[in-house]
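>>> sequence first, predicted model second:
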Amino acid sequence: MADHTAGRLPARPNIRISLWAVVAGVTAAFALLPIAAIAFIALADTGSLWGHVLAHVLPQAAWNTFVLLVGSGIIAMLVGTGAAWIVSAYDFRGRGVLEWALLLPLAVPAYIMAYAYLDILSPLGPVQGVVRWVLGYSSPREFRLPDIRSMWGAILVFGFVLYPYVYLTARAMFLAQTANVVEAARTLGVPRSGIFWRVALPMARPAIAVGVSLALMEVLNDVGASQFLGVRTMTAAVYTTWIVRTDLAGASQIAMGMLAMVLALVMLERWARRDQRFAANAQSSRSMPRQPLKGLPALIALALGAAPILIGFAGPALYLIVAAVKRLEFAGLSASLVRATVNTVSMSAMATLVILVLGFAVAYAARLHAGGWSATAMRVASLGYAVPGTVLAIGILVPVAAFDRTLSSQWQSLTGLPGGLLLLGSGAALVYAYAARFLAISAGGIDAGLSRIPPAFDHASRTLGQSSTGTLLRVHLPLSRPALTAAGLLVFVDCMKELPATLLLRPLNFESLATLLYGEAARGTYEDAALAALIIVAIGILPVILLAHTSRSVR
């Protein structure tokens, strides 16, 4: 009998490649590209210039950065943890307002707070004027307060702007602590005044470590506030080495040092959370009861809770409103401010759309292939959030500029016409930077929303004849719409406030609200920047309202 199988090709294995997994892998590769580019550029020889930077620039910048991180981290930890305990453990008149108002400093970027306090606390400002009037002095030559342009000024500014990161995480942990734990501690002889130190604080230590690490990463990302306040950090050293000294390799080498600091922060946060595991019996869990306060103790608690709000939000916001009104009465609404507002909204909206699409693709691939390499791709794609914007800008510039040069030369060889900078000139490089930096917010928020959809819904949809695309359109997208909306809002506001990457990668003649404010403040024309700062703060309040609503609904 003839063998009919002879000559046939061996059967190919049925390998199905998911489009979602491919998109997730490509997104992760693009997110990882700037970090790889920085490492490659840092290997270049900088000649004698790096020796000058290493001897005269880097030691002072590294020391300033270390002191700033330690000081602002301590302030943020003390203020955030204390405020979280006050609103979680005590009940007094005004506590409900403090509960959400303590989040308001999140609406004020550090560079705006520094800009506001430079004018408020200047020798000719209102605060020093009142102090001299009370003490009987008539001129700044006779008496003036210490200059806020100093390390202590920068520490206070960062501490009171960034404490909400600690407040959010610590308060969530305090609210999760159950009454039976407190009652057991009281039974074992722990006084009420010792509950915080002996029970609540040790259990909240992992959450506090997470909040402090997030705050410190924001300090490393800053370039505006530290420069306004005269503190030369490593971020400022990267900027000046690249822009002023035109030494990209030297700036990349400093950037690698900053990445090492970020890695150290992440490792420190994980070390602080080692062996920290707490569990509660869900069947018998009751929320920790608040201790009622009245009279003087209630006033003290209200004052302690209101002080961070006054320093971190109300004071700067009131100054911005007054300065903006004066500017409008004097010169009206300038054309440059209108252009900057349009540029900011349009660029942020475009970047938000791209980031939401990519974030959904990464999160959806991780859902479809749980535990596979798609989950790894999601973690890799989220690395950019831990990288300062200045560092990302350097890593993006080189591959983007190489692509522009290649495309320009090909266009010129084909048409004989000179080519331009397609990605750098159109703002695509800036959208790339925003995507690499804030993809973690989009992917994390959407992943949290998708995780609330039971897998049984997928099975039911497929049983009813829906394809995977139909399940996506008719089940997953409608149910994850709140998560998409929240993630989009957070990403939009973060793109609008981002200063370092915008400052370095913006197209020519492109001003955003953040860069306009930076330029005016650097020139000392504070009144002209007040309106831009006020618009940023007003839009920045939106995610704060969302966070406050979410935290109240979770309870």
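Done, it's in.
>>> okay, CA-based contacts and neighbour counts for the rest of this
Will do.
>>> mind checking the end-to-end distance for stretch 273-284?
Stretch 273-284 has an end-to-end distance of 26 Å (CA to CA, to the nearest Å).
>>> how far off centre is it?
Its chain's average C-alpha position is 29 Å from that of stretch 273-284, according to CA atoms, centre = their mean, to the nearest Å.
>>> also stretch 199-212?
How far stretch 199-212 lies from its chain's middle: 20 Å, per CA atoms, centre = their mean.
>>> now swap in stretch 128-147 and tell me
That offset, for stretch 128-147, works out to 38 Å (CA atoms, centre = their mean).
>>> for it, buried residues please.
Under the neighbour-count criterion of 16 or more other CA atoms under 10 Å, stretch 128-147 has Gln128, Gly129, Arg132, Phe143, Arg144 buried.
>>> pull the residues that contact it.
Outside stretch 128-147, the residues that touch it by CA atoms under 8 Å, 6 or more residues apart in numbering are Leu121, Ser122, Pro123, Leu124, Gly153.
>>> can you lay out those as JSON lines showing distance to Asp275, secondary structure and neighbour count?
JSON lines is the format used below for the contacts of stretch 128-147 (distance: CA to CA, whole Å; DSSP: H, G, I helix; E, B strand; the rest coil; neighbours: other CA atoms under 10 Å):
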{"residue": "Leu121", "distance to Asp275": "45", "secondary structure": "coil", "neighbour count": "19"}
{"residue": "Ser122", "distance to Asp275": "48", "secondary structure": "coil", "neighbour count": "19"}
{"residue": "Pro123", "distance to Asp275": "51", "secondary structure": "coil", "neighbour count": "20"}
{"residue": "Leu124", "distance to Asp275": "53", "secondary structure": "coil", "neighbour count": "13"}
{"residue": "Gly153", "distance to Asp275": "37", "secondary structure": "helix", "neighbour count": "20"}
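>>> let me see the contact set for Ala44.
Counting by CA under 8 Å, 6+ apart, the residues that Ala44 touches are Ala249.
>>> now do Val342
Residues counted as contacts of Val342 (CA under 8 Å, 6+ apart): none.
>>> so Tyr518 is in contact with Ala225, correct?
No - in this structure Tyr518 lies outside contact range of Ala225 using CA atoms under 8 Å: 9.3 Å.
>>> more crowded one of those two?
Shown here are Tyr518 and Ala225; by other CA atoms under 10 Å, Tyr518 has more neighbours (26 against 21).
>>> what about the more buried one, helix or strand, and which?
Per DSSP states H and E: Tyr518 is located in helix 513-523.
>>> below is an additional structure, to be compared with the one above:
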Amino acid sequence: MTEAVASSEQGLNPPLLAKRTSNRWLISAAVTTAIVALPVLSVIFLAFFPDENIWPHLLDTTLPRYLSTTIKLMLGVAGITLLIGLATAWAVTMCEFPGRRFFEWAMLLPFAVPAYVIAYVYTSLLDYAGPVQIALREWFGWENARDYWFPEIRTLEGATLMIGLVLYPYVYLLARAAFLEQSPSLFAVSRSLGHSAISTFFRVVLPIARPAIAVGLSLVLMETLNDFGTVDFFAVQTLTAGLFDTWMNLGNLGGAAQIATTMLIFVVILVTLERYSRRRQQQFAARDNREPIRRFTLSKPRQYVCVAVCAIPVILGFVIPAVTLGQYAWEYFDESWNPAFVRNTLNSLLLSSAAALTTLIIGVTLAYSRRLHNTRGMQIMMRLSSLGYAMPGAVLAVGVIIPLAGFDNWLDSMMRSAFGISTGLLLSGSAFALIFAYTVRFLAVSAGSVESGLQKITPSMDMASRSLGHSPGNTLVRVHLPMLRGSLMTAALVVFVDCMKELPATLILRPFNFDTLATYVYQFASDEKLAQSALPALVIVLAGIVPIILMSRSIAGTRSIA
């Protein structure tokens, strides 16, 4: 018994516990993983075995342009997010300047604004008929566009800036967390050798934080690949736009699957590069990484520079869009507050809540199964279940519609031949398809949060519960879930907000005459009715602020400040 207890303290899969644990948890995890991985396998299968192979046509015509534009967009967004994210993370973490405490959390506010919303806002402000150009013509006496030059917002460069302004928080968030974890002694040694704050950043801090920065950048690039609303509104022909065009306009699902497979290759390359960049790096927490940070004292001009560096992204990425949306929502409130808005808001709330609950249940199942059976096979299943988070929404929609439509067609054919009745599109034509897609896409968020929380609970608590006669299920309900309440709430909230903002998958999979706030905003913007889209867009933005505050508090609480 002593050896068994000792074994339980050393690992999460001791022999005694494994023998007494039911295999139902492992079977449940295996079935769940197979279902979650089904969309990926469906896309790959249809890409290689399409009903009509248009791959040669795509290669000769549109695919090179889609690839070129996508690469340019991703490189541009990467440059913007790295520049803003690293500069602001270093400033608020290591430099003392007025407003630093405010900017610690305010830098995350653009995270709440979907890229397509900020694109709509700046288009309404900067177009020829927008208030900015109207004011310029009035001030300088210009009569038409031939009298002056003004940058065109609906371009690849405009899309790059819009997406970069709302995605830099990925880099900022992980870079700041990495900076907070570093040892103060490294800074002290660097300064004692005569290095300035900037020199210390490039020579010491940045190399150590590179793994975290690489993760943040890979997330930025995957979100850029996922974007549809911005590139569609700006007429930028990326792979995502090409997928929609091939499927919706040409009606060729096989061709869409082939483009989706190309996008999956991009995702694999990004993940591989991220892991390759830190293949030889192994870092351990320093003993003094909990000591208070002593910030650099800056001169007045440099303090003003820090304020400007932090203020400009917040103003451009959040303040201007939020104020503009608020003004439009106020002016057009009577027109915007209508039964369609209320109905679509309820649709978004119900779908997002259902997806959040489903991902929590499945996430708990997977994470707890790994705790009970911490084998190599279980680790592989956890990774497979997280594939959806790396899949662009449009790709995921293709992968979801293939098996669901196949099942609907099989069931309808069987019911027609047996009973002479048609069952219709039970799964692919209902909200089930959306909830399934949301669950697959955001399962990694809940599973990762639950797994992280379970790792903090000592295995001896499992043994104590089992010694009292409780089954694994009772142990989970009575012991683990109460202790995981905070992690579960955070995961559910993040998934809820992500589902509220999701556009590409929702556009493809929504039932007929069914809209969410995201598709509602997209429809108004597509019809150039930007002011009428302000109220639903503002609701999406406000919903995203709560998890931002929680994330900022959790990061700030990891380190004290001298």
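Right, received. Where do you want to start? Quick caveat, the model's predicted, so the values are computed rather than measured.
>>> TM-score for this pair?
Here the TM-score for the pair of chains, by TM-score structural alignment, normalised by the length of structure 1, is 0.94; 541 aligned residues with a CA RMSD of 1.8 Å.
>>> wait, what's in contact with the residue nearest to Leu489 of structure 1 when sequence neighbours are not counted?
Closest residue to Leu489 of structure 1 apart from its sequence neighbours, by CA to CA, 6 or more residues apart in numbering: Pro543 at 6.5 Å. Shown in contact with Pro543 of structure 1 (CA under 8 Å, 6+ apart): Ala107, Ala486, Leu489, Leu490, Val493.
>>> helix or strand for the last one, which one?
Under the criterion of DSSP H and E, Val493 of structure 1 resides in helix 481-497.
>>> buried set for that helix?
In helix 481-497 of structure 1, counting by 16+ other CA under 10 Å, buried: 483-484, 486-497.
>>> what stretch of structure 2 does the helix or strand following it fall on?
Note on helix 481-497 of structure 1: by DSSP H and E, the next helix or strand toward the C-terminus is helix 500-505. Using TM-score structural alignment, the residues of structure 2 aligned to helix 500-505 of structure 1 are 504-509.
>>> now the matching stretch on structure 1. Mean distance?
Stretch 504-509 of structure 2 differs from its equivalent in structure 1 by a mean of 0.6 Å after superposition (mean CA distance after the TM-score superposition for structure 1).
>>> from the chain's centre, how far out does that stretch sit?
16 Å.
>>> what do you get for stretch 359-366 of structure 2?
Distance, stretch centre to chain centre, for stretch 359-366 of structure 2: 18 Å (CA atoms, centre = their mean).
>>> list the buried residues in that stretch.
Those would be Thr359, Leu360, Ile362, Gly363, Val364, Thr365, Leu366, for stretch 359-366 of structure 2 by 16+ other CA under 10 Å.
>>> just the residues you listed: which are in helices?
Counting by DSSP state H, those place Thr359, Leu360, Ile362, Gly363, Val364, Thr365, Leu366 in helices.
>>> how about the second one: what's its closest non-neighbour residue?
For Leu360 of structure 2, ignoring the flanking residues on the chain, the nearest one in space by CA to CA, 6+ apart is Ser446 at 5.6 Å.
>>> residue in structure 1 paired with the one you found?
Checking TM-score structural alignment: Ser446 of structure 2 goes with Ser442.
>>> which strands or helices does the helix or strand where its match lies pack on?
For Ser442 of structure 1, the host element (DSSP H and E) is helix 428-451. Other elements packing on helix 428-451 of structure 1 under the criterion 3 or more CA pairs under 8 Å, 6 or more residues apart in numbering; DSSP states H and E are helix 19-42, helix 335-368, helix 373-381, helix 389-415, helix 422-426, helix 481-497, helix 500-505.
>>> what about the helix holding Val493 of structure 1, distance to the chain center?
Distance of helix 481-497 of structure 1 from its chain centroid, counting by CA atoms, centre = their mean, is 12 Å.
>>> next, the angle helix 335-368 makes with it.
140 degrees (axes from the mean of the first three to the mean of the last three CA atoms, to 10 degrees).
>>> who's in contact with helix 481-497 of structure 1?
109, 344-345, 348-349, 351-353, 355-356, 434, 438, 441-442, 445-446, 448-449, 513-514, 536, 539-540, 542-543, 546.
>>> list only buried entries from the residues you listed.
109, 344-345, 348-349, 351-352, 355-356, 434, 438, 441-442, 445-446, 449, 513-514, 536, 539-540, 543.
>>> residue contacts, Ala433 of structure 1?
Going by CA under 8 Å, 6+ apart, Ala433 of structure 1 touches Gly389, Leu392, Ala393, Ile396, Ala501.
>>> Ala24 of structure 1 too?
Contacts of Ala24 of structure 1 (CA under 8 Å, 6+ apart): Leu358, Ala361, Val362, Ala365, Ser374, Ala377, Met378.
>>> identify the farthest-apart pair in those.
By the measure CA to CA, Leu358 and Ser374 form the most distant pair in the contacts of Ala24 of structure 1, at 13.1 Å.
>>> any idea how far Met261 of structure 1 is from the corresponding residue of structure 1 for Thr272 of structure 2?
Aligning on TM-score structural alignment places Thr272 of structure 2 opposite Met267 in structure 1. Distance of Met267 of structure 1 to Met261 of structure 1, computed by CA to CA: 10 Å.
>>> mind listing the helices for the stretch 151-300 of structure 1?
In the stretch 151-300 of structure 1, the helices defined using DSSP state H, counting those that start in this stretch lie at 151-176, 179-187, 195, 201-221, 224-228, 234-243, 248-272, 296-309.
>>> in structure 2, which residue range corresponds to the fifth one?
So that's helix 224-228 of structure 1. So helix 224-228 of structure 1 sits over residues 229-233 in structure 2, by TM-score structural alignment.
>>> okay, now Leu68 of structure 1: neighbour count?
Using other CA under 10 Å, Leu68 of structure 1 has 25 neighbouring residues.
>>> cool, Arg552 of structure 1 as well?
12.
>>> what's it aligned with over in structure 2?
By TM-score structural alignment, Arg552 of structure 1 lines up with Ala556.
>>> residues contacting the equivalent of Pro472 of structure 2 over in structure 1?
Aligned counterpart of Pro472 of structure 2 in structure 1: Ser468 (TM-score structural alignment). Listed by CA under 8 Å, 6+ apart, the contact partners of Ser468 of structure 1 are Arg462.
>>> just tell me what Gly211 of structure 1 corresponds to in structure 2.
Aligned partner of Gly211 of structure 1 by TM-score structural alignment: Gly216.
>>> quick one, what contacts that match?
Residues counted as contacts of Gly216 of structure 2 (CA under 8 Å, 6+ apart) are Tyr170, Val171, Leu173, Leu174, Ala175.
>>> so what does the third one match up with in structure 1?
Right, the one you point to is Leu173 of structure 2. By TM-score structural alignment, Leu173 of structure 2 lines up with Leu168.
>>> how much space separates its match from Pro289 of structure 1?
For Leu168 of structure 1 relative to Pro289 of structure 1 (CA to CA), the value is 19 Å.
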